[in-house]
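In: below are the sequence and a predicted model; questions follow.
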Amino acid sequence: MIIGHSAGGFLAVSGAIKSGLSKYLAGVVSISGLFDLQPITFSFLQKELKFTPEEVMRHSLLSSKEKLPFPLHLIVGEEETPEYMRQSEMMKEVKKASLTYVSNVHHMNILNAFSDPKSPALKVIENFMLDKQPSTTI
């Protein structure tokens, strides 16, 4: 199991695809992940990252319709920005992933939902690991 948040969510998915280890994984969980790099080219980050259109297309996980070789579960806060919501919903659709919305959290505090060992957020990951259908909203 690989789990990542934000850009780490992107790295968890892309790393699992490219590492050759996907056949050994129970799955990947991406928390408030970033999957479409195109919007970054319109942000202040582009000045530092200098993405070319070719790099954006090659590395954006949403640009490929290819089926993932492992189960993917997405977790996103209900108070996320519209762009994070859009990307998670698109990833669910394009990659046939499961998706859970966490109530009353956003990008910067969603990880707090996992701090209690008895939290519903951790139960979602546990159910995913056990190949049970995770909750869609917690």
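Out: It's in. Numbering: from 1, shown residues only.

In: contacts, neighbours, all on C-alpha from now
Out: Noted.

In: what lies in contact with the biggest helix by length in the chain?
Out: As assigned by DSSP state H, the longest helix anywhere in the chain is helix 82-95. With contacts defined as C-alpha atoms under 8 Å, 6 or more residues apart in numbering, helix 82-95 is touched by 32-36, 62, 65-68, 74-76, 78, 97-99.

In: where do the helices sit along this structure?
Out: Listed in chain order, the helices found in the chain under DSSP H are 7-18, 46-49, 53-59, 82-95, 120-129.

In: coming back round to it: give the buried residues for the longest helix of the chain.
Out: Judged by neighbour count using 16 or more other C-alpha atoms under 10 Å, the buried positions of helix 82-95 are 84-85, 87-92, 94-95.

In: got it, and stretch 99-119?
Out: 99-102, 105-107, 110, 113.

In: any idea how far residue 105 is from residue 117?
Out: Separation of residue 117 from residue 105 (C-alpha to C-alpha, to the nearest Å): 18 Å.

In: tell me, how many residues neighbour residue 54?
Out: Using other C-alpha atoms under 10 Å, the number of residues around residue 54 comes to 8.

In: and the contacts of helix 82-95, which are buried?
Out: Buried among the contacts of helix 82-95 by 16+ other C-alpha under 10 Å: 32-36, 62, 68, 74-76, 78, 97-99.

In: quick revisit: just the contacts of helix 82-95: which are in strands?
Out: 74-76, 98-99 (DSSP state E).

In: among those residues, which two are most distant?
Out: Distance extremes for these: the farthest pair is 76 and 98 at 11.2 Å, using C-alpha to C-alpha.

In: hmm, what's the outermost residue in the protein?
Out: Largest separation from the mean C-alpha position in the chain: residue 47, at 24.5 Å (C-alpha atoms, centre = their mean).

In: structure B:
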Amino acid sequence: MYRHLTSQDAIDRAYNPRLGVPDVEGWFAGWAQRSEEARRKLGCRLGLPYGPTLAEYVDVFPATRPNAPVHVFLHGGYWRSFSARDFSFIAEGPVARGVCTVVVNYALCPTVPITEIVRQCRAALAWTWHNIAEFGGDRERIGVSGHSAGGHLTARMLSTAWQRDYGIPDGIIKAALPISGLFDLEPLRWSWLQPTLQLSGDEILAQSPMRHLHTVPVPLAVAVGGAESDEFRRQSAEYVAATGAKLMEIEGRHHFDVLDDLASPYGKLWRAVESLMG
């Protein structure tokens, strides 16, 4: 079916991180609680629309200094679950370091296909470039990260024709960090996700980052947990080999707790973002 994986069960075990992590629901509940606390503690502007549908909004967590660097976060959930509100906690580290943070919401499969989610994320980044100065952010210093499906979306942002499609400079992204991303979508059409994602062969070709490597040079690192499945680590390593990015394998981290290294102002992943931004 896909490489050495000859059954749906094998693909599901390789690509469903919930199967290998105890108390997954506890992790999700913890994210929700931390996000509620972040919204309460940090100054934030919620539900700012970047498009015409209810799902197209961003939550902005301004920095406490003017002309601050900007960190845009694209959430995961296999394109079918979660919202920006579940990931407000990501802003804790960046804001503590004086960085304006934008958490992007988007519509989910099967209501829309992955192709539309990619378009929405691009629209959110274009909105950020046009509007972030209102919230103290410097549009000339925008970095992007994303986790899981958001890692895929982060990589897709790097092959965007910004000037052609949005009338803004092609180099708006100054740094990128896909975390635990999916760079080849092919195995997913043989997985438990297919009834929801409804991937076609054409969409797999069009939306797999491995087939559309970025054309504008961007400082790029790719992160994955050292305790993640062989397939997640292989996909990250192959994307790194194709792009010349830096590979960060975070020792002992699984698919979910790897985000702690982004949300902490002293975490390895947040420090990597700062280093990429220069």
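Out: Thanks, I have the structure now. Just so we're clear, the structure is a prediction, and the values are computed from it rather than from any experiment.

In: show the contacting residues for residue 205 of structure 2.
Out: The neighbourhood of residue 205 of structure 2, defined by C-alpha under 8 Å, 6+ apart, consists of residue 211.

In: aligned partner of it in structure 1?
Out: In structure 1, the residue equivalent to residue 205 of structure 2 is residue 57, according to TM-score structural alignment.

In: again with residue 263 of structure 2
Out: Under TM-score structural alignment, residue 263 of structure 2 pairs with residue 115 in structure 1.

In: how much space separates that match from residue 121 of structure 1?
Out: Counting by C-alpha to C-alpha, the gap from residue 115 of structure 1 to residue 121 of structure 1 is 9 Å.

In: all the helices of the stretch 1-150 of structure 2, in order from the start?
Out: Remark: helices assigned in the stretch 1-150 of structure 2 by DSSP state H, counting those that start in this stretch are 8-15, 24-41, 92-96, 114-131, 149-157.

In: residue range for the third one in structure 1?
Out: Read that as helix 92-96 of structure 2. Using TM-score structural alignment, none of the residues of structure 1 align to helix 92-96 of structure 2.

In: how far out from the middle of the chain is that helix?
Out: With C-alpha atoms, centre = their mean, to the nearest Å as the basis, helix 92-96 of structure 2 stands 17 Å off its chain's centre.

In: kindly report the same for stretch 124-133 of structure 2.
Out: In terms of C-alpha atoms, centre = their mean, the centre of stretch 124-133 of structure 2 is found 17 Å from the chain centre.

In: which part of structure 1 lines up with that stretch?
Out: Using TM-score structural alignment, stretch 124-133 of structure 2 corresponds to no residues of structure 1.

In: again with stretch 223-234 of structure 2
Out: Aligned using TM-score structural alignment, stretch 223-234 of structure 2 spans residues 75-86 in structure 1.

In: with stretch 57-76 of structure 2 instead?
Out: Residue span in structure 1 matched to stretch 57-76 of structure 2, by TM-score structural alignment: none.

In: for the ones in strands among the contacts of helix 82-95 of structure 1, please prepare a markdown table with the additional fields distance to residue 43 of structure 1.
Out: Below are these laid out as a markdown table (distance: C-alpha to C-alpha, whole Å):
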| residue | distance to residue 43 of structure 1 |
| --- | --- |
| 74 | 24 |
| 75 | 24 |
| 76 | 21 |
| 98 | 29 |
| 99 | 26 |
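
In: just those now: which is nearest residue 9 of structure 1?
Out: Nearest member of those to residue 9 of structure 1, counting by C-alpha to C-alpha, is residue 74, at 8.9 Å.

In: for the closest one, give its distance to residue 30 of structure 1.
Out: Using C-alpha to C-alpha, residue 74 of structure 1 is found at 5 Å from residue 30 of structure 1.

In: go on, residue 11 of structure 1?
Out: From residue 11 of structure 1 over to residue 30 of structure 1 (counting by C-alpha to C-alpha), the distance is 9 Å.

In: joint contacts of these two?
Out: Both residue 11 of structure 1 and residue 30 are contacted by residue 4, under the criterion C-alpha under 8 Å, 6+ apart.

In: comparing these two, which shows the higher neighbour count?
Out: Neighbours were counted for residue 11 of structure 1 and for residue 30 using other C-alpha under 10 Å; residue 30 has more, 26 against 19.

In: leaving out chain neighbours, which residue sits closest to the aligned partner of that one in structure 2?
Out: Counting by TM-score structural alignment, residue 30 of structure 1 lines up with residue 178 in structure 2. The shortest distance from residue 178 of structure 2 to any non-neighbouring residue, by C-alpha to C-alpha, 6 or more residues apart in numbering, is to residue 151 (4.1 Å).

In: for residue 116 of structure 1, same thing?
Out: Using C-alpha to C-alpha, 6+ apart, the closest residue to residue 116 of structure 1 is residue 122 (8.0 Å).

In: need the distance between the two termini of stretch 190-200 of structure 2.
Out: With C-alpha to C-alpha as the measure, stretch 190-200 of structure 2 spans 11 Å from end to end.

In: quick one: buried residues of that stretch?
Out: 190-191, 193, 196-199.
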